[in-house]
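Asker: Following is a predicted model, sequence given first.
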Amino acid sequence: MELSNQFQTENKTNNLPKKRFKLGEFLHLLTKSKSVLIGGIFVLIVIFCAIFAPLISTHDPYEMEMGNRLLTPMKDGHILGTDQFGRDLFTRLIYGARVSLQVGLISVAIAMVIGVTLGLISGYYGGWVDTIIMRIVDIVLSFPVLLLAIALVAALGPGIENVILALGFVYWTNYARIVRANVLAIKEEEYIQAAKTIGSSDFRIIFFNILPNCLAPIVVVATLGLGTAIVSEATLSFLGLGIQPPESSWGWTLAFGMKFIREAPYLSIYPGMAIMITVLGFNLLGDGIRDLTDSKLKRN
């Protein structure tokens, strides 16, 4: 008799309306947004250049030709000219895309894992757990983001690994606050209460019932966060705290180009354009996804 009642309860739970995040429907909506299409084109171009850098590049990114230093664009086979060490600028920028995307993707992934996990725990359990986690968030947010990243990298030391860790730690708070706010609303839904009634574990409720309904805002924050992370990496490299020579970095290339701004302004213009196009692409993509998500929620 008890098993029969439980079976009936499970059936009722399955029949309750659930506002699930439908990936197929969401991807179909993306193709209808001009912002998403334009931003997606920019992002795909950068990703293509990063993946196929050895095939696209025309020179060795580390080869120095002091006799060809500071060549103007389109001279002697150098599409964008050469830097102060005679290295091909086009090749350096292509390989710099790899560094920027690597830092952006991994740091956002770290921030997402930390922030989403803590946001789920904070919103679901509430009480003193919520208080402690949110006070930690408030403490981190009380520091200027870039200043905190600079302090962390200065303490850990320059290098791509430390830059990734520093940015991941700095930006996790955005995910925690947004996920917590969504969990507070979702956990009051009928199907969540029904899941508790039939004895579903907290782990199953959090990660199989609540998390799928938080994916839309998480995707938006992650997409916008990629552009922010790339700018932060370029800033740290510009200040000498990020990627170190001879590795190629847009921020590092821009910093050294400033020393030759009068005689070779292209050394600063082209890295700046690369950063601008990449960040613009991610921002357009994120804005488009946010608009589509908001309109979809209003229709529901």
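Answerer: Yep, that arrived. If you're wondering where the values come from, they're calculated on a predicted model, not measured in any experiment. Numbering: from 1, shown residues only.

Asker: contacts and neighbour counts: CA atoms only from here.
Answerer: OK.

Asker: So for stretch 289-300, what gets flagged as buried?
Answerer: Judged by neighbour count (16 or more other C-alpha atoms under 10 Å), stretch 289-300 contains these buried residues: I289, R290, L292, T293.

Asker: second one coming, line it up with the first:
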Amino acid sequence: MSTPISGPQASPAEETPFHRLVVQFAENRLALAGLVLLILLAIPAIAAPWIAPQDPYDIGALDILDSQMPPGSVAEMTGITYWLGTDGQARDVLSAVLYGMRTSLMVAFLSVSVSLLVGATVGLCAAYFGGWIDALLMRIVDIQLSFPAILVALIMLSILGQGLDKVILALIIVQWAYFARTARGTALVERNREYILAARCLSLGWRRIIFRHLLPNCLPALIVIATIDLANAIALEATLSFLGVGVPVTQPSLGMLIANGFEFMLSGRYWISFFPGIALALAIVAINLVGDHLRDILNPRNAQ
């Protein structure tokens, strides 16, 4: 009598680390709401050139007679409905917010990505080599972290001048040290483990050990820092633009839109600054909700 042959016992999908991460993330309603909100903000911002009712920076499409119109107003000449009103330059506030969110998210993602790459490389090299290399690199990091971020950014922009690329570079200079410190602290724990000692015994190159063995085990902590730093980058860029030293008027961000409407607040035209401010606050809250829960999930002390 033949016995039934069962297939190999493959590990089910629900036991994979990625699925466990998704399940743990979905169990937190606040984090899930933050992720959904972030997606709802990011998708329209990315698609702004195609879905915005108006190109707010096309001078030929603007009619000065439509300036400072309240929300829900309809333009007499074109029949366009300004759902969020218009600003002092007759730009549709809804379109301006979509384009401004696009610029703010782009600046934040680019600056954080490059900061992560630079900071992780510096921190991992410092932890792996130790000695005078570690001391030198960490003293540079300490000097960087001893100054307020906004002060460093203001000094850099006063030297570099205005421009989207200048703002991104200033934010990279401000942020990389946080990633370097985090990467070094995590790598110091990992460098004396058995798999690193075995790699050294096999005479593997330092590049392979750092980027193929150390880096993957430091990524969880770096991902958490990157997520939280996204919100900080958006807030810092908005502050710089509000002060008039960040993104130029031709490439406005949410901070620039808030600054443009600030002078109209006392005259009752609240919508010019109010709606960009709400969009900025929602973006920061959404990213912080996601980052806080990722920190709890990826914290090794919470592993069961």
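Answerer: Arrived safely. It should be emphasised that the depicted structure is a prediction, and the values quoted were computed from it without experimental measurement.

Asker: hmm, back to that, need the buried residues of stretch 289-300 of structure 1 in TSV (columns: distance to F203 of structure 1 and secondary structure).
Answerer: Below are these laid out as TSV (distance: C-alpha to C-alpha, whole Å; DSSP: H, G, I helix; E, B strand; the rest coil):
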residue	distance to F203 of structure 1	secondary structure
I289	29	helix
R290	28	helix
L292	30	helix
T293	27	helix
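
Asker: Measure the mean distance from whichever helix in structure 2 runs longest to structure 1 post-superposition.
Answerer: Ranked by residue count under DSSP state H, the longest helix found in structure 2 is helix 93-129. For helix 93-129 of structure 2, the mean deviation from structure 1 after alignment is 0.6 Å (mean C-alpha distance after the TM-score superposition for structure 1).

Asker: Let me know whether L37 of structure 1 touches T31 as I believe.
Answerer: Yes - proximity of L37 of structure 1 to T31 meets the contact threshold set by C-alpha atoms under 8 Å, at 6.7 Å.

Asker: So for the two, which sits in the more crowded spot?
Answerer: Counted by other C-alpha atoms under 10 Å, L37 of structure 1 and T31 do not tie: L37 has more neighbours, with 17 against 12.

Asker: Tell me which residues touch the more buried one, please.
Answerer: By C-alpha atoms under 8 Å, 6 or more residues apart in numbering, the residues touching L37 of structure 1 are L30, T31, L285.

Asker: For it, which three-state class applies?
Answerer: When classified by DSSP: H, G, I helix; E, B strand; the rest coil, L37 of structure 1 comes out as helix.

Asker: and L35 of structure 2, how many neighbours?
Answerer: 20.

Asker: so what's the aligned residue in structure 1 for it up against?
Answerer: Matched to structure 1 by TM-score structural alignment, L35 of structure 2 sits across from G40. Counting by C-alpha under 8 Å, 6+ apart, G40 of structure 1 touches G281, F282, L284, L285.

Asker: Swap in 10 Å and give it another go.
Answerer: Each residue near G40 of structure 1 by C-alpha atoms under 10 Å, 6 or more residues apart in numbering is listed here: L30, T31, K34, V46, G281, F282, N283, L284, L285, G286, G288.

Asker: State the helix or strand in which the closest residue to the third one other than its chain neighbours lies.
Answerer: Here the nearest residue to K34 of structure 1 in space, its sequence neighbours aside, is G288; by C-alpha to C-alpha, 6 or more residues apart in numbering that works out to 7.7 Å. When elements are assigned from DSSP states H and E, G288 of structure 1 belongs to helix 266-299.
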